[in-house]
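K.L.:
fold the stuff below for me.
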Amino acid sequence: MSNAPRLTALDALHRSLGATMTDFAGWDMPLRYASERDEHNAVRTKAGLFDLSHMGEITVTGPRAADLLDYALVGNIGSVGVGRARYTMICRQDGGIVDDLIVYRLGESEYMVVANAGNAQIVLDALTERSQGFDAEVRDDRDAYALIAVQGPESPGILKSLTDADLDGLKYYAGLPGTVAGVPALIARTGYTGEDGFELFVEPQHAEKLWQALTEAGAPVGLIPCGLSCRDTLRLEAGMPLYGHELTTALTPFDAGLGRVVKFEKTTNDGRFVGREALQAAAEHAETSPPRKLVGLIATGRRVPRAGMAVIAVGGADATVIGEVTSGAPSPTLGKPIAIAYVDTAHAAPGTEGVGVDIRGTHEPYEVVALPFYKRQK
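P.N.:
Got it, this is the predicted structure:
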């Protein structure tokens, strides 16, 4: 077993563009090409191009593929139409979140499950184990796809110039097979930036050709290559959770304020799915006495909060710990540091006074706001 990081099909291209590379979940990935702020702003105002080939694709096929996914995941996957996608989660028996996923229904009995890079093997193993007794096959397709995303307000125009697929008819969270720049692709209207955009699943051998075509088509409208660093600040502003930060096995979807993804009304498998009992208890608890809520924090000063820092209530001489920062960064769009944090319900209402973050011993004041920090104008 070698511990060398895995390389995407675009590795040589990233290096030729002068990317700063980083090890991310066992993959060598571009962190940034030039300025993180410029890359972030390009996605918000024009367009950005991302290599997301580290994401884990798992194909589930067979007569009972839908039943298997309804049993293995918390969502109602059987109700997803062909050509549509759904955000969902896979949980443990105790309700803890194993990963958050997007499931694409590619055909009558064919689904593609997209897992986070760091969890792909765990999700694959869990789906394989949970498939016992179902007439369905779980296949590791991580090497079958490269994934390129074009995100930002100019992305529909850029893509239109390279495909005759019906992009106008392609709704958010839908996917259709097509050809982009002569390359066969699954074109999905999904993303992790808070902007309109597309994710293109292609064979690795075609990745470079597609990247170059998108680069050329996007150059006149300001498209630039973007790394993982700005992907993180973009999703943070959009209030989107990141596994390992806002979502962990220690939390249920209800703890994370994402109880809506759990569908107790599923009728397949007699309503059984992994974690059901624990999640029902978590749902009742969340309604009667939610322990902590996920909120946004905006700095009044310049110091940047980081994951793991304590959120405090500053009153009188004492400071009480009332929560913890899960993600924090300078926000290029707001021009101030921001954070997502779990805080005690008593301090979670937007506008709550006297909330701060303990940054290396000093109590920096923060404003509590509802998520997301940023919502694009439709």
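
K.L.:
only C-alpha atoms from now on, for both contacts and neighbour counts.
P.N.:
Will do.

K.L.:
which secondary structure elements does the longest strand seen in the chain contact?
P.N.:
Longest strand in the chain, counting residues (DSSP state E): strand 318-331. Other elements packing on strand 318-331 under the criterion 3 or more Cα pairs under 8 Å, 6 or more residues apart in numbering; DSSP states H and E are helix 228-237, strand 310-315, strand 336-344.

K.L.:
rerun at 6 Å
P.N.:
strand 310-315, strand 336-344 (3 or more Cα pairs under 6 Å, 6 or more residues apart in numbering; DSSP states H and E).

K.L.:
out of the ones you listed, which gets nearest to R15?
P.N.:
Nearest of the helices and strands packed on strand 318-331 to R15, taken as Cα to Cα: strand 336-344 at 30.4 Å.

K.L.:
same for that closest one, what does it pack against?
P.N.:
Strand 336-344 packs on strand 292-299, strand 318-331, going by 3+ Cα pairs under 6 Å, 6+ apart.

K.L.:
which of those is buried the deepest?
P.N.:
strand 292-299 (a mean of 24; mean count of other Cα atoms under 10 Å).

K.L.:
about what we covered before: winner for burial among the helices and strands packed on strand 318-331?
P.N.:
Taking mean count of other Cα under 10 Å, strand 336-344 is the most buried of those, at a mean of 25.

K.L.:
next up, for comparison:
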Amino acid sequence: MEKVTLKRTPLFELIQPKAKMVDFAGFEMPILFSSIKEEHRSVREDVGMFDVSHMGEIRIEGPDALEQVQHLVTNDVSKLQIGQAQYNLFCLPDGGVVDDLLVYRLDEDSFWLVINASNIEKDEAHVRRFVTGDVTVTNESDQYGQIAIQGPNAEKVLSKLTDLPLEEIKFFRFMTGEVAGVTTIVSRSGYTGEDGFELYAHADAIHRIWEALESEGVTPCGLGSRDTLRFEACLPLYGHELDETVTPFEANLNFAVKLDTDFVGKEALVKQKENIPNRMIGLKLLGRGIARQGATVEVDGEVVGVVTTGTMPPTVNESIAWARVDARHVERDQFTIDVRGKKIEAVRVPTPFYKRKK
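P.N.:
Next up, the predicted model:
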């Protein structure tokens, strides 16, 4: 059997001795340092940091950059000011989601697309397939590392390492400056439902930021708590809530689709908007058990949906599930979930499951 060689992030040597490592999207990544519960609570109550250097970055620049990025993504990037980011989606011509991503407007004719690690090659191929005109496309994924510092005390701690006016960086805005002596893009964004920042720096220098944050007592966190945090906040994960068979509307991402722009997949989504077949709902299990991805959701013995993510996350501390169900049943209150052959009653609950107090 051929041995698979996993990729490593620029922070691997710092992290590996202290963490339990796993294969994630072809990268050797930390699943946890202490425990998922402890790391989760650190982010909710104080501050934690994640190595997310496995994420990909694609730069699109040139005189036609705005027009071409607009054609690639579902949201309206013409509204972006320089120094602003926006949640977005790549779609296939049939409306299925290729990936979800952040688009950063670096300057008038330069955009940065931050994409999921599992989709870097696929996304680059998708971009090159649909981009024309006077632009240059550069895959910069190996050139940058990324650290997410998240939690109610993120700004307080990060301010010790930079002279940037962090309080002036609003949500989905960014500035460039020095953090721990390293030139860094500091973006007020994240994937946990908490306040915080995503820090992008060159791969050969980002270890200095990690070490500086660690010296300030920031809790290192792994992918395990990153998943429970994003799930409580109902932030989609590609391969769970999103894939090429699911449209943005079926994932409740209508806000990121602007049908008055021209993008790949628009025609299919215009048609589907009149009759969206499935929608996402939140469920709470009334019996003992955890509804994992793939568990079926039933009404009177008929399968009407599927669980995309389910667990008992630390803050909510109840067995909950996010499920994609037939749109004809989304207003129902009672469902049954098949958990490995055991039928467990469930009730519909509001989403997101957790929302931070501003």
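
K.L.:
list the TM-score for the superposed pair.
P.N.:
The TM-score (TM-score structural alignment, normalised by the length of structure 2) is 0.97; 357 aligned residues with a Cα RMSD of 1.4 Å.

K.L.:
what comes up buried for the helix or strand containing R348 of structure 2?
P.N.:
Using DSSP states H and E, R348 of structure 2 falls within strand 342-349. Neighbour counts over strand 342-349 of structure 2 (16 or more other Cα atoms under 10 Å) mark K343, I344, E345, A346, V347, R348 as buried.

K.L.:
what range in structure 1 matches that strand?
P.N.:
Mapped onto structure 1 using TM-score structural alignment, strand 342-349 of structure 2 covers residues 362-369.

K.L.:
what's in contact with the matching stretch?
P.N.:
G296, L297, I298, A299, T300, P350, G351, T352, V355, G356, V357 (Cα atoms under 6 Å, 6 or more residues apart in numbering).

K.L.:
for stretch 109-122 of structure 1, the distance to its chain's centre please.
P.N.:
12 Å (Cα atoms, centre = their mean, to the nearest Å).

K.L.:
name the residues of it that are buried.
P.N.:
Buried residues in stretch 109-122 of structure 1 (16+ other Cα under 10 Å): 109-121.

K.L.:
quick check: the two most widely separated of those residues?
P.N.:
So, the buried residues of stretch 109-122 of structure 1 by Cα to Cα: farthest apart are S109 and G118, at 27.1 Å.

K.L.:
can I get the helices and strands packed on strand 318-331 of structure 1 in JSON lines with distance to T288 of structure 1?
P.N.:
As requested, those are exported to JSON lines (distance: least, Cα to Cα, whole Å):
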{"stretch": "strand 310-315", "distance to T288 of structure 1": "23"}
{"stretch": "strand 336-344", "distance to T288 of structure 1": "14"}
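
K.L.:
of those, which is nearest S79 of structure 1?
P.N.:
strand 336-344 (32.1 Å).

K.L.:
which part of structure 2 matches that closest one?
P.N.:
Counting by TM-score structural alignment, strand 336-344 of structure 1 corresponds to residues 318-326.

K.L.:
chain center to the matching stretch: distance?
P.N.:
18 Å.

K.L.:
same question for stretch 5-20 of structure 1.
P.N.:
Taking mean C-alpha positions (Cα atoms, centre = their mean), stretch 5-20 of structure 1 and its chain are 22 Å apart.

K.L.:
same check, this time on stretch 241-257 of structure 1
P.N.:
So, by Cα atoms, centre = their mean, the centroid of stretch 241-257 of structure 1 is 12 Å from its chain's centroid.
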